[in-house]
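>>> Sequence and predicted structure are below.
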Amino acid sequence: MSYLAWNCHGLGNLRTGRELVEIIRAKDPVVVFLAKTLTDDARLKFVQSSIDFDYRWVVPRVGRSRGLVLYWKASINLTVEGSDRYYIDAVIDKNTENEWRVTGFYSEPDTARRHKAWRSKFTWGKHFESGVSIWERLDRCLVTNSWFMKFAGSRVYHLTCTSSDHKEVVYSAWGSGSGLGADGNILRKVERCGKELGRWEKDVFGNVRVELNRLKQVLAKDKRTAMISGNNFQVREIERDIEVLQDREAIM
């Protein structure tokens, strides 16, 4: 079972909503935590319908900033324990031997120790018109030793996105407490998901989807080059081209 966490930097535009739908269809998470939603409950309800999730827990935005939301499916036994402007805390399979906690957190509690404790690959980038870029490691998944022993086959993925300057974080939990049933059932789900994605991509988006995929591959390469050269002009140009195609895709 997979979980998605993303600082989406606003859910008010079609491009971000479409990209969220794409990654959920591809990764099939059962829980989704979104930070910095910057929108109202009506829009969050619409997003819930778009991604076909059963429940949501909302921490309202403050003016035009912040805002958190947790979505989850009925197939998982999740209980929200508490929340405030910085986090949503929940428990999976409460009061059972498989009980464990998942907390979606936004903000940095100790900036002085950030680089010392969380060294890893970059998950956030800001590109300025001067050609200079700033790269930071801001988005993470932290687990306890006991959780990792329960889900020993777990993996964390950082996915490139274009509608936010933060990468999406997906963690897949595979182990005795994953609640996914027999291996055959897992394989059937993966196979069915792949087939549905193939049909959806071909029938709905056609050439737009092909070109978007090509540009995203080019963008990933250009970002690596920009980290070395210190010049982000090509990155910003490709990002503009991607935004045009994503806007076209969102209204199709």
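Sure, I can see it.
>>> contacts and neighbour counts: CA atoms only from here.
Will do.
>>> Check which helix or strand S164 maps to.
Using DSSP states H and E, S164 sits in no helix or strand.
>>> dropping in the other structure now:
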Amino acid sequence: MNALAWNCQGLGAPRKIQFLKDVTRSEKPVFVFLSETISSYSKMEELSSSLGFEGFMAVEPQGRSGGIALFWKNTDSVVLRSCSRFHIDVLIRTTDNKDWRLTGIYGEPGRANRHKTWDLLRNLSRDANLPWCLVGDFNNVTSQKDKKGGPPYPEFLIDGFNSCLHDANLQDLDIIGHQFTWEKGRNTDHWTEVRLDRVLANNDWLERFHTAKVYNLEGSPSDHSPLLLVPDSMNRGNRKRHFRFENAWLTEPACFQIVKSCWEEEDNGSVIQKLKSCANSLDIWGKDRLKDETGNWVDWNSGFPEMIKEYFQKLYTEKQSQGEEVLSCISKQISEQQNLTLLETVKAEEVKEAVFGMHPDKAPGPDGITKNKKCSMPESNWGSRWWRNWIVFQKNWNI
């Protein structure tokens, strides 16, 4: 029953369509709510079908702004309750007769009209006799902590939104991952981040889905990050994933012991079998390795960002190392004669003849350099020498 909510800021760009396809393929949401689609009803119908959803509802934009859509997997499991330019409200039928309600929200973008969104939530809550969950871009924050950079958020908007949540008996679910969902001006002095997208729910829904989690899926081609709601958080945790070795494990003595033990246990096995055994053991062991250098547990709110920063600072700090043992294991690819040829003194005439003898439109060879039979250098080492000689050529010919 996972639900994805994303303010895509228009689906005209192919990369946004591809991003949406990649996310739905990897996260497998049962529901997808899109806001600011700036797309026609027919285009949303086509997109819904291409993503593998049986049912959909879309509200077209007005001019070049707005537009919302909701996709769902099983046509028979969803009943449309109401919709407008800023919301789509549906009833979700379940096989165990524990129906619940899902509402996609797109908040009024203009601050002067923000009260209309609050009134909409209050009106919808009057019919909240079922477990109820809301997802989307609410275009509002609940505190100054929801904003980073730029001027403070207007207090009257914060107070108005919180008053609305109180009246509608809705609670804000925490986000796992980066805490901000919208940004502008990255890498400038005006970089601003705000948590505009969120998931709200009433007490009945929270009691039923007490393990619910909300994940911030970063890397979006939009200014907004998608949010993934997982009502049963065990669903996401049980998905099969590929093993990835973490370099940070090399600082743990236990890592070496695990590798040593696995290698010895598979003494008669092949190298592939030994690697698989190591990967399985490290994967299980590595799930609990989220500690800093002092051995303290960390998370996003207590030291994890700082730990990541410190790790990469150390990783990219230049260190003196000796690589003779590694180099001794690499077989030679060129002969001594070829090496002497590559080390010969470069003559300006030789470089000029090679450069001016090239055809401008011929396809390059395996080394990426265009070949030409007029070159005086042997074809086997022509490309390698050309790059080494180019700087000398520039200097000698003043180009």
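On my side now, so go ahead. Because the structure is predicted, anything quoted here is derived from the model rather than measured.
>>> T37 of the second structure is in what secondary structure piece?
Assigned by DSSP H and E, T37 of the second structure belongs to no helix or strand.
>>> Now do the contacts for the nearest residue to it once chain neighbours are set aside.
In this structure, T37 of the second structure finds its nearest non-sequential neighbour in G10, 4.5 Å apart by Cα to Cα, 6 or more residues apart in numbering. By Cα atoms under 8 Å, 6 or more residues apart in numbering, G10 of the second structure lies in contact with E36, T37, I38, S39.
>>> and the gap between the residue nearest to the first one when sequence neighbours are not counted and N280 of the second structure?
What that stands for is E36 of the second structure. Setting aside the residues directly before and after it, E36 of the second structure is nearest to G66 in space (Cα to Cα, 6+ apart), at 4.4 Å. Look at G66 of the second structure and N280 of the second structure: by Cα to Cα, to the nearest Å, they are 48 Å apart.
>>> more neighbours, the two?
For G66 of the second structure and N280, the more surrounded residue by other Cα atoms under 10 Å is G66, and the numbers stand at 22 against 13.
>>> in the helix or strand hosting K314 of the second structure, what counts as buried?
Using DSSP H and E, K314 of the second structure sits within helix 304-315. Of all the residues in helix 304-315 of the second structure, those buried under the rule 16 or more other Cα atoms under 10 Å are F304, M307.
>>> Please apply the same query to stretch 28-48 of the first structure.
For stretch 28-48 of the first structure, burial by neighbour count (16+ other Cα under 10 Å) applies to 28-40, 44, 47-48.
>>> L51 of the second structure maps to what in the first structure?
Using TM-score structural alignment, the partner of L51 of the second structure in the first structure is I51.
>>> now, among the buried residues of stretch 28-48 of the first structure, which is nearest to T79 of the first structure?
Proximity of those to T79 of the first structure (Cα to Cα) peaks at V31, which lies at 11.8 Å.
>>> separation between that closest one and P60 of the first structure?
19 Å.
>>> check contacts around the match of L51 of the second structure.
Shown in contact with I51 of the first structure (Cα under 8 Å, 6+ apart): L20, V21, I24.
>>> and those residues as JSON lines, adding secondary structure, distance to E237 of the first structure and neighbour count?
Output for those, formatted as JSON lines (DSSP: H, G, I helix; E, B strand; the rest coil; distance: Cα to Cα, whole Å; neighbours: other Cα atoms under 10 Å):
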{"residue": "L20", "secondary structure": "helix", "distance to E237 of the first structure": "23", "neighbour count": "24"}
{"residue": "V21", "secondary structure": "helix", "distance to E237 of the first structure": "25", "neighbour count": "16"}
{"residue": "I24", "secondary structure": "helix", "distance to E237 of the first structure": "27", "neighbour count": "19"}
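>>> if we go to the second structure, which of the residues you listed are intact?
Retained in the second structure: V21, I24, out of the contacts of I51 of the first structure (criterion both residues aligned by TM-score structural alignment, their matches' Cα atoms under 8 Å).
>>> which one among the contacts of I51 of the first structure gets closest to K126 of the first structure?
Of all the contacts of I51 of the first structure, K126 of the first structure sits closest to L20, with 20.6 Å by Cα to Cα.
>>> The closest one -> the second structure?
Under the alignment defined by TM-score structural alignment, L20 of the first structure corresponds to L20 in the second structure.
>>> So which other helices or strands are in contact with the helix or strand hosting L121 of the second structure?
Counting by DSSP H and E, the element that carries L121 of the second structure is helix 114-125. Under the contact definition 3 or more Cα pairs under 8 Å, 6 or more residues apart in numbering; DSSP states H and E, helix 114-125 of the second structure sits against helix 155-167.
>>> if we go to 10 Å?
Contacts defined by 3 or more Cα pairs under 10 Å, 6 or more residues apart in numbering; DSSP states H and E place helix 114-125 of the second structure against strand 87-92, strand 100-106, helix 155-167.
>>> and the angle for the first one with strand 100-106?
Going by axes from the mean of the first three to the mean of the last three Cα atoms, to 10 degrees, strand 87-92 of the second structure is angled at 160 degrees with respect to strand 100-106.
>>> which residues touch strand 87-92 of the second structure?
Residues outside strand 87-92 of the second structure that contact it (Cα atoms under 10 Å, 6 or more residues apart in numbering): 1, 33, 35, 57-59, 67-70, 72, 76-83, 98-107, 117, 120-121, 124, 130, 132-136.
>>> Now, of those residues, which are buried?
Neighbour-count burial (16+ other Cα under 10 Å) applied to the contacts of strand 87-92 of the second structure gives 1, 33, 35, 57-59, 67-70, 72, 78, 83, 100-107, 117, 120-121, 130, 132-136.
>>> what's the single longest helix in the second structure?
The longest helix of the second structure (DSSP state H) is helix 379-397.
>>> residue range for that helix in the first structure?
Using TM-score structural alignment, helix 379-397 of the second structure lines up with nothing in the first structure.
>>> What residues of that helix count as buried?
Using 16+ other Cα under 10 Å as the test for burial, helix 379-397 of the second structure gives W382, G383, R385, W386, N389, W390, F393.
>>> before we move on, back to that, surely the residue nearest to E36 of the second structure touches S39?
Yes - if you go by Cα atoms under 10 Å, G66 of the second structure and S39 touch, sitting 8.6 Å apart.
>>> Need the overlap of contacts for the two.
With Cα under 10 Å, 6+ apart, G66 of the second structure and S39 have common neighbours G10, V59, E60.
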